[in-house]
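> Have a look at this prediction, sequence included:
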Amino acid sequence: MPQTPKPAPKLRDQLHAIIRTKHYSLRTEKAYWYWIRYFIRFHRLRHPRDMAEAEVAQLLTWLATHKNVAAATQNQALNALVFLYKHVLQQPLQHIDGIARAKKPRKLPVVLSHEEAISVIAQLPPPHRLIASLMYGAGLRVSEACRLRIKDVDFNLHRLVIRSSKGGKGSHPITAVVGVSL
């Protein structure tokens, strides 16, 4: 009995395999898949293999002019499509330089003084106060604070072990202010 050839893996499965191999985060995978599907639907279900730079530019222009998306959103869509063409389809976009990345508007951040930050933290109820103190003292992101476990806190060395952190950083020192309150 002759064997029928296996069908090529679906685009979603190919993307998943490559992103896992490159150790991208699950959130990045979900975001990239969202934009790839958006791109395909925007161009009336044409396969990305049948499209190129012009269609990518059309989508990005439409997002900016009709959907008024933020610069970061527009850049995320571009990054997803560049990844798709370069790593999944292995057809790198040739004239990617012609597609301008959206510029983020510069805003001055509102920064609290040390005293103001301590005052705000002091107003929080006990479990939230500890979390806010750790975030402030160690410079944690919300997602990093949510993943903390008791075994991640080293009281002797005043360090936190941060797992799956952005940028692959493994640990953060706890400042003296937070270390004292622990």
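In hand now; what should we look at? Everything quoted here is computed from the prediction, not taken from an experiment.
> drop to CA atoms for contacts and neighbour counts, all remaining ones
Will do.
> How far off centre is the lengthiest helix in the chain?
Determined from DSSP state H, the single longest helix within the chain is helix 26-42. When distances are taken as CA atoms, centre = their mean, to the nearest Å, helix 26-42 is centred 13 Å away from the chain's centroid.
> Show me what the helix or strand following it packs onto, helices and strands only.
Next helix or strand after helix 26-42 toward the C-terminus (DSSP states H and E): helix 53-65. Under the contact definition 3 or more CA pairs under 8 Å, 6 or more residues apart in numbering; DSSP states H and E, helix 53-65 sits against helix 26-42, helix 71-83.
> next structured bit after the last one?
Reading on from helix 71-83 to the C-terminus, the next helix or strand found by DSSP H and E is helix 114-122.
> tell me which strands and helices that next one is in contact with?
Helices and strands in packing contact with helix 114-122 are listed as helix 126-138; criterion 3+ CA pairs under 8 Å, 6+ apart.
> Report the angle between the helix it packs on and helix 114-122.
150 degrees (axes from the mean of the first three to the mean of the last three CA atoms, to 10 degrees).
> Helix 126-138: which residues count as buried?
Using 16 or more other CA atoms under 10 Å as the test for burial, helix 126-138 gives R129, L130, I131, A132, S133, L134, M135, Y136, G137, A138.
> Determine which two of those are furthest apart.
Spatial extent of these (CA to CA) is set by the pair R129 and A138 at 13.9 Å.
> for the spatially closest residue to D154 that is not a sequence neighbour, what are its contacts?
Counting by CA to CA, 6 or more residues apart in numbering, D154 lies nearest to L160, which is 6.1 Å off, once chain neighbours are set aside. Residues near L160 by CA atoms under 8 Å, 6 or more residues apart in numbering: A138, D152, V153, D154, S171, H172, P173, I174.
> okay, now the one to match up with it:
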Amino acid sequence: MKPDTHSPGAASPAQPRLLDRMRDAIRVRNYSVRTEKSYLGWVRRYIRFHGLRHPADMGGVEVEAFLSHLVSQRDVAAATQQQALAAILFLYRDVLGVQLPWLDNVVRPKKPRRLPTVLNRDEVMRVLALMDGRHGLMARLLYGSGMRLMECLRLRVKDVDLQRREIMVREGKGNKDRVTVLPETLVAPLVGQLQRARALFELDQAQGRAGVFMPDALDRKYPAAGASWGWFWVFPADGHSVDPRTGVVRRHHMHEKSLQRALQIASRQAGITRQVSVHTLRHSFATHLLDSGQDIRTIQQLLGHADVSTTMIYTHVLNRGAHGVRSPLDALGMVR
């Protein structure tokens, strides 16, 4: 497929057109706003790294040089390098329509296998005891259900089943749906949160505000659904914001950084010296279930892992320290 006519000297006017085409291709595939920003950002860096040359004039050598630069000069993590590669491949394959026979020669980054940080039960209790309000409820929900941060924030009212004690996670990682457990102890707090959300929902209705964001162009198929209670956020933001894609002012869900900051503050106050993130609660959920005798396949389904080998990493966490090998020094019985 022949690329659009361009010249190296006209890189500046050509670049916005290329990025607009890429943005359209991303949105047609219903990728998230975060993925869109990330992919466009990496393509901009790739073009600038090669002196504003048009990507159609470049290939495997240039891609490999850029990826190598990220590691050798920028010292980025393997996951970051992989993200950059994914963005560039999307550009060539889905935007430029260029065949990629040179891909076999591009060294793909390998993510090092590291054991996740896991809190023991006492540490979880100390951290959660220091968190209250919505942040405390979300932290307990993450530990009690194994959801990821954005899965929790994007929860809709219709996906919380208080009677069956289930949560339907929509469009999780890999764009897959799954069902996970709703802790019994969180039913009453969730009812209270839904009442607070209902008040904001009715306020928006009274003010004639636009409905919430709808995924996969459902707002065109079901125009009234975005303004219905079932589609409203379980954890709505206090204020309104501009939708970056449509320019519509509407109520979004809470911002992820607020919970991240609250958890980090609580973990420091609890005296935990290890690096704790929101994802640590998900790791702790899986490890504690495994430790209590739950089978690995059930945990895989609750976490939404495509391959059980991903879930198996938690068995390695259990095999450390007091749960695994006994030190030979302890066998000597020496006390000084």
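Ah, there it is. Predicted model only: the values in this text are computed from it and were never measured.
> Run through the residues that contact the corresponding residue of structure 2 for A122 of structure 1.
Structural correspondence for A122 of structure 1 with respect to structure 2 (TM-score structural alignment): A129. If a contact means CA under 8 Å, 6+ apart, then A129 of structure 2 has no contacts.
> re earlier: can you list the contacts of L160 of structure 1 in a markdown table and add secondary structure?
Output for these, formatted as a markdown table (DSSP: H, G, I helix; E, B strand; the rest coil):
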| residue | secondary structure |
| --- | --- |
| A138 | helix |
| D152 | helix |
| V153 | strand |
| D154 | strand |
| S171 | strand |
| H172 | strand |
| P173 | strand |
| I174 | coil |
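> Need the buried ones from those residues selected in PyMOL.
Listed next is the PyMOL selection for buried residues among the contacts of L160 of structure 1, using 16+ other CA under 10 Å:
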select buried, resi 138+153+172+174
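> Closest to K22 of structure 1 out of the contacts of L160 of structure 1?
Comparing those against K22 of structure 1 with CA to CA places S171 closest, at 22.0 Å.
> That closest one is in contact with I162, isn't it?
Yes - contact criterion CA atoms under 8 Å: S171 of structure 1 and I162 qualify, at 5.1 Å.
> And R17 of structure 2, what's its match in structure 1?
Aligned by TM-score structural alignment, R17 of structure 2 pairs with K10 of structure 1.
> Neighbours of its match, how many?
Other residues lying near K10 of structure 1 total 9 when counted by other CA atoms under 10 Å.
> do K221 of structure 2 as well
Residues lying near K221 of structure 2 (other CA under 10 Å) number 9.
> which residues in the stretch 151-300 of structure 2 form strands?
In the stretch 151-300 of structure 2, the segments counted as strands under DSSP state E, counting those that start in this stretch are 160-161, 166-169, 178-181, 241-242, 249-250.
> D104 of structure 2 is nearest to which of those strands?
Distance to D104 of structure 2, taken as CA to CA, is lowest for strand 178-181 among the strands of the stretch 151-300 of structure 2, at 34.8 Å.
> average offset between the closest one and structure 1?
Taken over the aligned residues, the distance from strand 178-181 of structure 2 to structure 1 averages 3.7 Å (mean CA distance after the TM-score superposition for structure 1).
> Now find how far off-centre that strand is within its chain.
Centroid separation for strand 178-181 of structure 2 versus its chain: 17 Å, with CA atoms, centre = their mean.
> now swap in stretch 101-118 of structure 2 and tell me
19 Å.
> In structure 1, which residues correspond to that stretch?
Counting by TM-score structural alignment, stretch 101-118 of structure 2 corresponds to residues 94-111.
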